[in-house]
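Q: got a structure for you, letters missing:
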């Protein structure tokens, strides 16, 4: 009760001295008090010009603060351009008051920067001087500022020299228009209806945007534009009663129409493009550019070629890893050592070293000798029992794995990490402006890998990548890979694979002007797209459209496959011949040695 009384006294005092100021405190209080009771604003931001000092301004700020005391905190800003409300702990909905001497007042730049990312919310711009209705230029200048900086839900409030209170705003669609919003409740009801329905009406506005080749997101097929993400944004634009208008760009390096996303993003920053029809993931939002609500989270990885780098002569070695072969040989020598120990313990009546080696070899291939079975000792019984399990599982695994390998006459050497890329010295192709992004986010790339990077124009990159030129590895996002992989899914032996060499996950979204009035509409629309599954449907159908346009093709399967034959086992016969030759040489040496011994 006492607070209400103080508020009325303060307003009467302000009304008594407001003969020269361009605003009426009582009018503003009566206009906004209903919102304080509804608790619609959780933060009040005051932007106060330093050019003029108004005695009653401090009292007005205190009184408005008392009116919203139950629901809002307050922040006063005068010259801090580094502050950002979207980074502060303040709650989402807020109201701003701007006391200014005009559009050239430094407080307007402070107002623009501090509320960056929050221009959508309500603000009241209040000139400090009364306005002559015959000369509305100061008001129109403020409205043009609001138009340029996307303050479409803000208003310019002023009092005329005749004592009338006026509210003016600006509309963007279908063209810039200054609106008299003095009937505030009517305007508020209309704006609330749009917010609740999440559907603006741009009244046929044509959004300028590049429309270039950007597989799989956007491309031209049979006289119309197609693409997985373009069909989504095109549906949204038609949903708000608008359309796209192509913004012409120069040809690419090959004279074609491949999109250069660096140029497209710059057009958005320069406010030539409101929303870009090309979805993109590899960029960061800044003070001039932001992203719509993301449609996907995609990884950025390398697609690498699959090589037949293993000769068929080495197939018998492939069933086991080198460590397994090491343990096999280790077991062989361990058995030899046991045989030698056995000979030393039981004297010369036992067979010699040659017999020990031969027995060990028989153990390792699970072929026991006749002499061992006729005179089985306890040690040999344990050895045979152990080697039985060893040889059984080893030979069973070897023969089954080798049989599987022989059914396919190609054995792929996989490239799965950065060391494999460096070891193979495989050049890695990347778009020039994406290389800048890569080096920005990965400043500690190995020098050996950095030397393999080949930055090229976007058109050259697309030409090599879509044709699966196996001379290079390529940077690619996950959704692009799923599209290109359709070209080779029918092949028994694919040409490329998506490796495990990745450089982070990013949001696939549409580039949008900072503080665009469309951000909330497209956010709600994207929610519906996710729930309906349209994105997956458009992604599947985009390949067929690109196939009809001749932009991609199903790679023909020209390789002839033959069943496993004797040519696959050539190495086995080579080993047999080599061992036979060695055995013959050893036998000859033993004969010569025997003859020499007899002669002496």
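A: Looks like it arrived, so ask away. Since we're looking at a predicted model, the values are computed, not measured. Numbering: from 1, shown residues only.
Q: use CA for all of it now, contacts and neighbours both
A: Fine.
Q: Which helix or strand lies directly C-terminal to the host helix or strand of residue 423?
A: Residue 423 belongs to helix 418-424 when assigned by DSSP states H and E. The C-terminal neighbour of helix 418-424 among helices and strands, as given by DSSP H and E, is strand 428-431.
Q: Can you tell me what sits against the helix or strand that that following strand is followed by?
A: Past strand 428-431, heading to the C-terminal end, the next element that is a helix or strand (DSSP H and E) is helix 432-441. Contacts of helix 432-441 from elsewhere in the structure, counted by Cα atoms under 8 Å, 6 or more residues apart in numbering, are 262, 282-283, 445, 455-458.
Q: one more time with 7 Å
A: By Cα atoms under 7 Å, 6 or more residues apart in numbering, the list of residues contacting helix 432-441 from outside reads 262, 455-457.
Q: now, which of these lie within helices?
A: Judged by DSSP state H, the subset of the contacts of helix 432-441 located in helices is residue 262.
Q: Just the buried subset of the contacts of helix 432-441, please.
A: Those of the contacts of helix 432-441 that meet the buried threshold are 455-457, by 16 or more other Cα atoms under 10 Å.
Q: buried residues in the top strand by length along the chain?
A: Here the longest strand in the chain is taken by residue count, with DSSP state E as the criterion, and it is strand 496-508. With burial defined by 16+ other Cα under 10 Å, the residues of strand 496-508 counted as buried are 496-499, 501-502, 505-508.
Q: Stretch 331-338 now?
A: In stretch 331-338, residues buried by neighbour count (16+ other Cα under 10 Å) are 331-332, 335-336.
Q: same question, stretch 433-441
A: Buried residues in stretch 433-441 (16+ other Cα under 10 Å): 433-435, 438.
Q: neighbouring contacts of the strand or helix carrying residue 159?
A: Counting by DSSP H and E, the element that carries residue 159 is strand 155-159. The contact list for strand 155-159, computed with Cα under 7 Å, 6+ apart, reads 22-24, 123-127, 130-131, 165-169.
Q: For my notes, please list the buried residues of stretch 331-338 in JSON lines and give distance to residue 208 for each entry.
A: Written out in JSON lines, the entries for the buried residues of stretch 331-338 read as follows (distance: Cα to Cα, whole Å):
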{"residue": "331", "distance to residue 208": "74"}
{"residue": "332", "distance to residue 208": "76"}
{"residue": "335", "distance to residue 208": "81"}
{"residue": "336", "distance to residue 208": "82"}
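Q: try this one next to it:
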């Protein structure tokens, strides 16, 4: 190699080293300024070309000695030991009072993949990116775009002894900061005013969370549902603008949103957040917001086993109470036979006297000069007869004003015994079977029928009692308003439950809206608007034709011979018993 070439390479090496040392000295100045504003305890360092970990050892030692921080160094080497563990992120080991440092040559390097994975759920921490001085200033735009795609809001870029910050609202723009200007902080707090930031999301039917209705006066499409109301009010409160990506699209009343497709859009970063609340999202695709509610997920069962009207006479008392009353008749008969001065000669008369006392009827005999014991017993029996007869008549009158049903399905065993089929969305079948007791999972799986989301909703709204439907309690409260005036309900919310899922807004991982939305949802829950919107939206759904009130009240039914069938049975048994006694006495 010629001597001139060697001298040139040596000169370049010396110049590069001097520039590197000068850049590290400037980085020390920047980190010192950041520490003066707000100290921190943990410093993750991500090192890439042209820096090496060995080149940063003096800088790391300076951090330890002067700022008393702990450092975590990652060089992005493609080794198994250096690969991030998604189930054990850095968040599990450090607090949020951290400042991360990234040394890179450009935004396209693999080190940013390590930054993205290792700083999962740590997007609120401060971040300083050192961009190599060899790069032109034009690389800043792509670098800030990369940081915004990873949702870092508190980020600075150090390039050629200058500091740059950025603001993504309403569109991304970066600007230079003056290190000597102490009137402005390097890392301002997250803005609450989003300055007209545009949030685009589709809106489809998903009763009662989101659904579309048509204004009868203007013909315009309006969006209703507590999911939409909370989301729209949140954006309005923070000065953001909502854009419906599928505006103008006609949706039939029986259609329902495809959440699998929505989740895939979020996972592909084609959708930032959706207004459709849901019970979960794959952790590789996105996250859920702070819970709107934690609701029981149980089966909506058709009401069956209506009791014949002639059996209503037995309903006021439990079978054990009837047995107790029969035993009471026998016991009272013996007591009256022993205490009654005029009844000792006739056991049958004592039995008749006991029945009269228990039914609060007048005595068939007249007692002259009763003893004190007999008087006290007769007084107690009168009170007992009054309570029993009035209790029975009140319970019977209540039963005759409603339709009584027998035992309903409230366990998995009863579900299997009655072979009650369950209509479930295709993608929710695995989640449903996970909640079934293991020893019954195979039997329940035979009862599960897969369907599209729209098909399931249409079957429920058309009152198809062939199936049962797994729905959360807030959906049930909405659908149950249809039968609030019905004498005979069609559906009931059973005790066959499949867990209590968290319902929130699916959004992209580490979304910049997560913190703002969390505090807004907490305020909504505290004011009771959630329940208010749930009821008010039912009226809109009723006018739009999604819902209808069930009026299946029974017409007036007079008491006929069939209604009193049980009473005729009792009378017939009494006649037969009386005839038998008459024959035996003669």
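A: In hand now; what should we look at? These figures come from a predicted structure and were not determined experimentally.
Q: need the buried ones among the contacts of helix 432-441 of structure 1 in a markdown table with distance to residue 96 of structure 1, can you?
A: As requested, these are exported to a markdown table (distance: Cα to Cα, whole Å):
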| residue | distance to residue 96 of structure 1 |
| --- | --- |
| 455 | 47 |
| 456 | 48 |
| 457 | 46 |
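Q: Out of those residues, list just those in strands.
A: With DSSP E as the criterion, strands contain 455-456 from among those.
Q: did I read that right, residue 475 of structure 1 in a strand?
A: Yes. With DSSP: H, G, I helix; E, B strand; the rest coil as the criterion, residue 475 of structure 1 is located in a strand.
Q: What lines up with it in structure 2?
A: Counting by TM-score structural alignment, residue 475 of structure 1 corresponds to residue 470 in structure 2.
Q: I'd like the distance between that match and residue 175 of structure 2.
A: Between residue 470 of structure 2 and residue 175 of structure 2 the distance is 53 Å, computed by Cα to Cα, to the nearest Å.
Q: which one of the two has more residues nearby?
A: For residue 470 of structure 2 against residue 175, the residue with the higher neighbour count under other Cα atoms under 10 Å is residue 470, and the figures read 24 against 9.
Q: Was I right to think that one contacts residue 298?
A: Yes. Counting by Cα atoms under 7 Å, residue 298 is a contact partner of residue 470 of structure 2 at 5.5 Å.
Q: Pull out the buried positions in stretch 386-402 of structure 2.
A: 386, 392, 395-396, 399.
Q: Among those residues, which one sits closest to residue 207 of structure 2?
A: Of all the buried residues of stretch 386-402 of structure 2, residue 207 of structure 2 sits closest to residue 399, with 34.5 Å by Cα to Cα.
Q: Structure 1: which residue goes with the closest one?
A: Aligned by TM-score structural alignment, residue 399 of structure 2 pairs with residue 405 of structure 1.
Q: quick one: which helix or strand includes its match?
A: If you go by DSSP H and E, residue 405 of structure 1 is part of helix 378-406.
Q: same deal with residue 525 of structure 2?
A: Once you assign secondary structure using DSSP H and E, residue 525 of structure 2 falls within helix 514-527.
Q: so how much does that helix differ from structure 1 once superposed?
A: Once the two models are superposed, helix 514-527 of structure 2 sits on average 3.7 Å from its counterpart in structure 1 (mean Cα distance after the TM-score superposition for structure 1).
Q: how far out from the middle of the chain is stretch 578-586 of structure 2?
A: Relative to the chain's own centre, stretch 578-586 of structure 2 is displaced by 70 Å; criterion: Cα atoms, centre = their mean, to the nearest Å.
Q: What range does stretch 451-458 of structure 2 cover in structure 1?
A: The alignment places stretch 451-458 of structure 2 over residues 456-463 of structure 1 (TM-score structural alignment).
Q: can you give me the offset of that stretch from its chain's centre?
A: In this view, stretch 456-463 of structure 1 has its centroid 20 Å away from the chain centroid, taken as Cα atoms, centre = their mean.
Q: buried sites along that stretch?
A: In terms of neighbour count (16+ other Cα under 10 Å), stretch 456-463 of structure 1 has its buried residues at 456-462.
Q: what would those look like in a markdown table with distance to residue 345 of structure 1?
A: Putting the buried residues of stretch 456-463 of structure 1 into a markdown table (distance: Cα to Cα, whole Å) gives the following:
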| residue | distance to residue 345 of structure 1 |
| --- | --- |
| 456 | 74 |
| 457 | 77 |
| 458 | 77 |
| 459 | 79 |
| 460 | 76 |
| 461 | 73 |
| 462 | 75 |
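Q: Return the closest of those residues with respect to residue 216 of structure 1.
A: Sorting these by distance to residue 216 of structure 1 puts residue 462 at the head of the list, at 11.3 Å, by Cα to Cα.
Q: Now for the closest one: which residues touch it?
A: By Cα under 7 Å, 6+ apart, the contact set of residue 462 of structure 1 is empty.
Q: how much space between it and residue 298 of structure 1?
A: Distance from residue 462 of structure 1 to residue 298 of structure 1, counting by Cα to Cα: 19 Å.
Q: what's the answer for residue 574 of structure 1, then?
A: In terms of Cα to Cα, residue 574 of structure 1 sits 51 Å off from residue 298 of structure 1.
Q: Looking at the two, which is more packed in?
A: Regarding residue 574 of structure 1 and residue 298, a neighbour count based on other Cα under 10 Å identifies residue 298 as having more, with 18 against 12.
Q: So that one, which state does it fall into?
A: Three-state assignment for residue 298 of structure 1 (three-state DSSP): strand.
Q: so what corresponds to it in structure 2?
A: Residue correspondence to structure 2 (TM-score structural alignment): residue 298 of structure 1 is matched to residue 295.
Q: That match against residue 475, yeah?
A: No. Using Cα under 7 Å, residue 295 of structure 2 and residue 475 do not qualify as a contacting pair, with a distance of 9.5 Å.
Q: dump the residue contacts of the residue nearest in space to the middle of structure 1.
A: In structure 1, the centroid-proximal residue (Cα atoms, centre = their mean) is residue 506; its distance is 2.2 Å. Listed by Cα under 7 Å, 6+ apart, the contact partners of residue 506 of structure 1 are 281-282, 297-299.
Q: Widest-spaced pair of those?
A: Greatest spacing in the contacts of residue 506 of structure 1, by Cα to Cα: 282 and 297 (11.2 Å).
Q: And those two? Which one has more around it.
A: Each of residue 282 of structure 1 and residue 297 had its neighbours counted (other Cα under 10 Å), and the higher figure belongs to residue 282 (18 against 15).
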